[in-house]
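The sequence and its predicted three-dimensional model are supplied below.
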Amino acid sequence: MTILVATDLDRTMIYSRAAMDLEPTTAESDLQCVEHYDGAPLSFVTVTGARLLQAVARTAVLVPTTTRTIEQFRRIALPGSPWRYAITSNGGNILVDGIPDPRWRSGIDESARSRGAGLDEVTTALRSRISDDWVRNCRVADELFCYLVVDLAALPDDFLAEWGTWCGARGWNVSRQGRKIYTMPDAVSKSSAVAEVRRRLVADGSIAEVAMTLAAGDGALDADMLAAADAAIRPRHGELDALDWQHPHLTVTNRRGIAAGEEILRWFLLHAEKDPAVPAGQNLPAGAHI
């Protein structure tokens, strides 16, 4: 039976140069650019990682699952595409053959409205608390949530706690991932979007009711998705690693940085090889031993 693989992208599958944490033996020729921004290379996988990603896409139903906006996601030329389903905006949007599903989004918007404060109220309250002294950018993403890009050295010590308390009382939550601070409606989550994609795949016969769901991610906004999966993996870096986040069915990679991306893909393939519908060794690229 085919398995479902839901994976975060940034610092899980793809890496900026600042996040790569390259091993001494990695050469420039070992890297493959998968995203350009303003004409400059921005995000990478290893060449081996690209082959492994294509193998996973052949073996499983792979669903890219990201906090990126639709526009930001579309910049990525991810090996293994095109994707029947992709999840963006932290679960706020489901793309079907690249097109946002309006039915899913309208349900998310209605749920967010019913649970607490609206986006305008939240962004107004946020802007009253921030300063150019430590905020480099304040953005609204897909008219759904907002995030700050901050100078961590200048970030006020009490901001996250105070802002988190205000949001928590109004149906929103706050998460810091690196230099970004996300303010997200409680109605929006990766786990709920993955569950909806899974429901559709079971309904149309693409996967069996008993098929496993695997998940990977590095940030706090991935935690609900990892916990909801049948088995999950996180890299030995990122926000969840800093929090020492654990779960009974969680695996943690041995390697860090872009090398962890390869390890995660091999882990996906190892589970796929256990799938009785997949002949052993059929989907591994040449030289990519598990």
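Structure received.

going forward, measure contacts and count neighbours with C-alpha atoms only.
OK.

Would you map the strands across the stretch 101-250 of the chain?
135-141, 145-150, 172-177, 180-185, 213-216, 231-234, 250-252 (DSSP state E, counting those that start in this stretch).

Redo the ones you listed as JSON lines? Include distance to R200 and mean neighbour count.
Output for the strands of the stretch 101-250 of the chain, formatted as JSON lines (distance: least, CA to CA, whole Å; neighbours: other CA atoms under 10 Å):
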{"stretch": "strand 135-141", "distance to R200": "26", "mean neighbour count": "15"}
{"stretch": "strand 145-150", "distance to R200": "26", "mean neighbour count": "20"}
{"stretch": "strand 172-177", "distance to R200": "28", "mean neighbour count": "19"}
{"stretch": "strand 180-185", "distance to R200": "24", "mean neighbour count": "22"}
{"stretch": "strand 213-216", "distance to R200": "14", "mean neighbour count": "26"}
{"stretch": "strand 231-234", "distance to R200": "20", "mean neighbour count": "25"}
{"stretch": "strand 250-252", "distance to R200": "25", "mean neighbour count": "18"}
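
another structure for you, compare them:
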Amino acid sequence: MIYSRGAMGEDRFAAGGLLCVEYYEGAPLSYVSESAALGLRDLAASHPVVPTTTRTPEQFRRIDLPGGPWPYAITSNGGAILVDGQADASWRRGIDATVRSASASLDEVTAELRRRISTEWVSKFRIAEDLFCYLVVDVDVQPHDFMSEWSTWCIDHGWNASQQGRKIYSMPDPVCKSRAVAEVHRRLTEAGLLTSGSPVLAAGDGALDAEMLASADAAIRPRHGELESIGWQHPTLTITEHTGIAAGEEILDWFTRSASVPVAS
């Protein structure tokens, strides 16, 4: 939903009609169009909207996303559920226990990953929330077989690997957005904010979003990003006509239309 100046392109940036929603170290970083901002505010005023991201809680809190404050948000790729902005400790304890029983430890994974990389093509190695790790790489210098070989190792150890542009994520399998979405849906239903069986509508553009999109009752992705590059499809998936920041507006229009009619089972 949000785009940097580089991601949207200079022509779109120069056209204006943008709202800056994220500053980093005092400088503007991310934007939505004014149309998307209005659409998101209207949607959040009439339906439960749950921002869901691979960003950490700290990174998510940098964003002043239109429509907030958010009673629930999902960060860290599902590793954290924020309730009124604060991480739910009980959810995190459950995630940690599941990871311990089903996947290799973070220490084991990072040790193996460091053995396979080089400063010639990796500029940053980050550990997020003591849950997963990611690299920032020079794609032009990155070894062509790195992702295939690293993905194979991860699969054998209960993890998965995904590349989104210059970032390569390594994630334990239990840390996924769909689990957290299902939990928030359960809580909203128990609180009477959703009727039983209310459909889940989802949007995303990266491989880490795929299982969330597939598990939703209906989903949409933009005609750009990692899922577009691999041609990812699903029977309940809609693909936007537009790319870039215009796709964000189209996604919000889709949410508004889809939320007003029953989703076919």
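Here it is on my side, so go on. Computed from a predicted structure; not experimentally measured.

circling back to that earlier point, among the strands of the stretch 101-250 of structure 1, which is nearest V47 of structure 1?
Nearest to V47 of structure 1 among those is strand 213-216 (19.8 Å), distances taken as CA to CA.

re earlier: can you tell which of the strands of the stretch 101-250 of structure 1 is closest to W267 of structure 1?
Counting by CA to CA, and looking across all of the strands of the stretch 101-250 of structure 1, nearest comes strand 231-234 at 8.1 Å.

so what does that closest one touch, helix or strand wise?
Judged by 3 or more CA pairs under 8 Å, 6 or more residues apart in numbering; DSSP states H and E, strand 231-234 of structure 1 is in contact with strand 213-216, strand 250-252.

how does it look with 10 Å?
Under the contact criterion of 3 or more CA pairs under 10 Å, 6 or more residues apart in numbering; DSSP states H and E, strand 231-234 of structure 1 touches strand 4-7, strand 213-216, helix 223-228, strand 250-252, helix 257-273.

if we can go back for a sec, kindly reformat the strands of the stretch 101-250 of structure 1 as TSV and extend each row with distance to L31 of structure 1.
Formatted as TSV, those follow (distance: least, CA to CA, whole Å):
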stretch	distance to L31 of structure 1
strand 135-141	30
strand 145-150	27
strand 172-177	24
strand 180-185	26
strand 213-216	21
strand 231-234	21
strand 250-252	23
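
contacting residues for the residue nearest to the spatial centre of structure 2?
For structure 2, the residue nearest the mean C-alpha position is T53 (3.3 Å; CA atoms, centre = their mean). T53 of structure 2 makes contact with 59-60, 73-78, 80, 177, 204, 208-209 under the criterion CA atoms under 10 Å, 6 or more residues apart in numbering.

swap the cut-off to 7 Å and go again
For T53 of structure 2, the contact set (CA atoms under 7 Å, 6 or more residues apart in numbering) comprises 74-77.

Which residue in structure 1 occupies the aligned position of it?
When structure 1 is aligned by TM-score structural alignment, T53 of structure 2 is paired with T66.

if I look at its match, how far off is I130 of structure 1?
Note on T66 of structure 1: its distance to I130 of structure 1, by CA to CA, to the nearest Å, is 26 Å.

what residue of structure 2 takes the place of H247 of structure 1?
H247 of structure 1 maps onto H234 of structure 2 when the alignment is built from TM-score structural alignment.

Distance-wise, check its match relative to E249 of structure 2.
Relative to E249 of structure 2, and taking CA to CA, H234 of structure 2 is found at 22 Å.

Compare neighbour counts for these two and give me the winner.
Neighbours per residue (other CA atoms under 10 Å) separate H234 of structure 2 from E249, with E249 holding more: 23 against 12.

nearest spatial neighbour of the more buried one, skipping sequence neighbours?
Excluding the flanking residues, the one nearest E249 of structure 2 by CA to CA, 6 or more residues apart in numbering is A36, at 5.0 Å.

got a list of what that neighbour touches?
So A36 of structure 2 contacts 248-249, 252 (CA under 7 Å, 6+ apart).

can you tell me the helix or strand for the counterpart of it in structure 1?
Superposed on structure 1 with TM-score structural alignment, A36 of structure 2 falls opposite G49. Assigned by DSSP states H and E, G49 of structure 1 falls within helix 47-59.

Over to Y31 of structure 2?
Counting by DSSP H and E, Y31 of structure 2 is found in strand 27-33.

Same check on I94 of structure 1?
Going by DSSP H and E, I94 of structure 1 is in strand 93-96.

What residues in structure 2 pair up with that strand?
The aligned range for strand 93-96 of structure 1 is 80-83, by TM-score structural alignment.

mean shift of that stretch relative to structure 1?
Following superposition, stretch 80-83 of structure 2 is found to deviate from structure 1 by 0.3 Å on average (mean CA distance after the TM-score superposition for structure 1).

Pull out the buried residues from that stretch.
Across stretch 80-83 of structure 2, burial judged by 16 or more other CA atoms under 10 Å covers 80-82.

Return the member of the residues you listed nearest to S105 of structure 2.
A80 (18.1 Å).

was I right about the closest one contacting I74?
Yes - with contact defined as CA atoms under 7 Å, A80 of structure 2 and I74 form a contacting pair (5.9 Å).

How about the residue lying farthest from the centre of structure 2: what's its closest non-neighbour residue?
Of all residues in structure 2, E120 has its C-alpha farthest from the mean position, at 28.2 Å, by CA atoms, centre = their mean. Nearest non-adjacent residue to E120 of structure 2, counting by CA to CA, 6+ apart: V141, 7.6 Å away.

so how many other residues sit close to that neighbour?
The number of residues packed near V141 of structure 2 is 10, by other CA under 10 Å.

before we move on, what about S90 of structure 2?
The burial count for S90 of structure 2: 11, using other CA under 10 Å.

and it, how far is that from L82 of structure 2?
Counting by CA to CA - S90 of structure 2 and L82 of structure 2 are separated by 11 Å.

dump the residue contacts of the match of H247 of structure 1.
A214.

Let's see that with 10 Å instead.
H234 of structure 2 makes contact with 210, 213-214, 218-220 under the criterion CA under 10 Å, 6+ apart.
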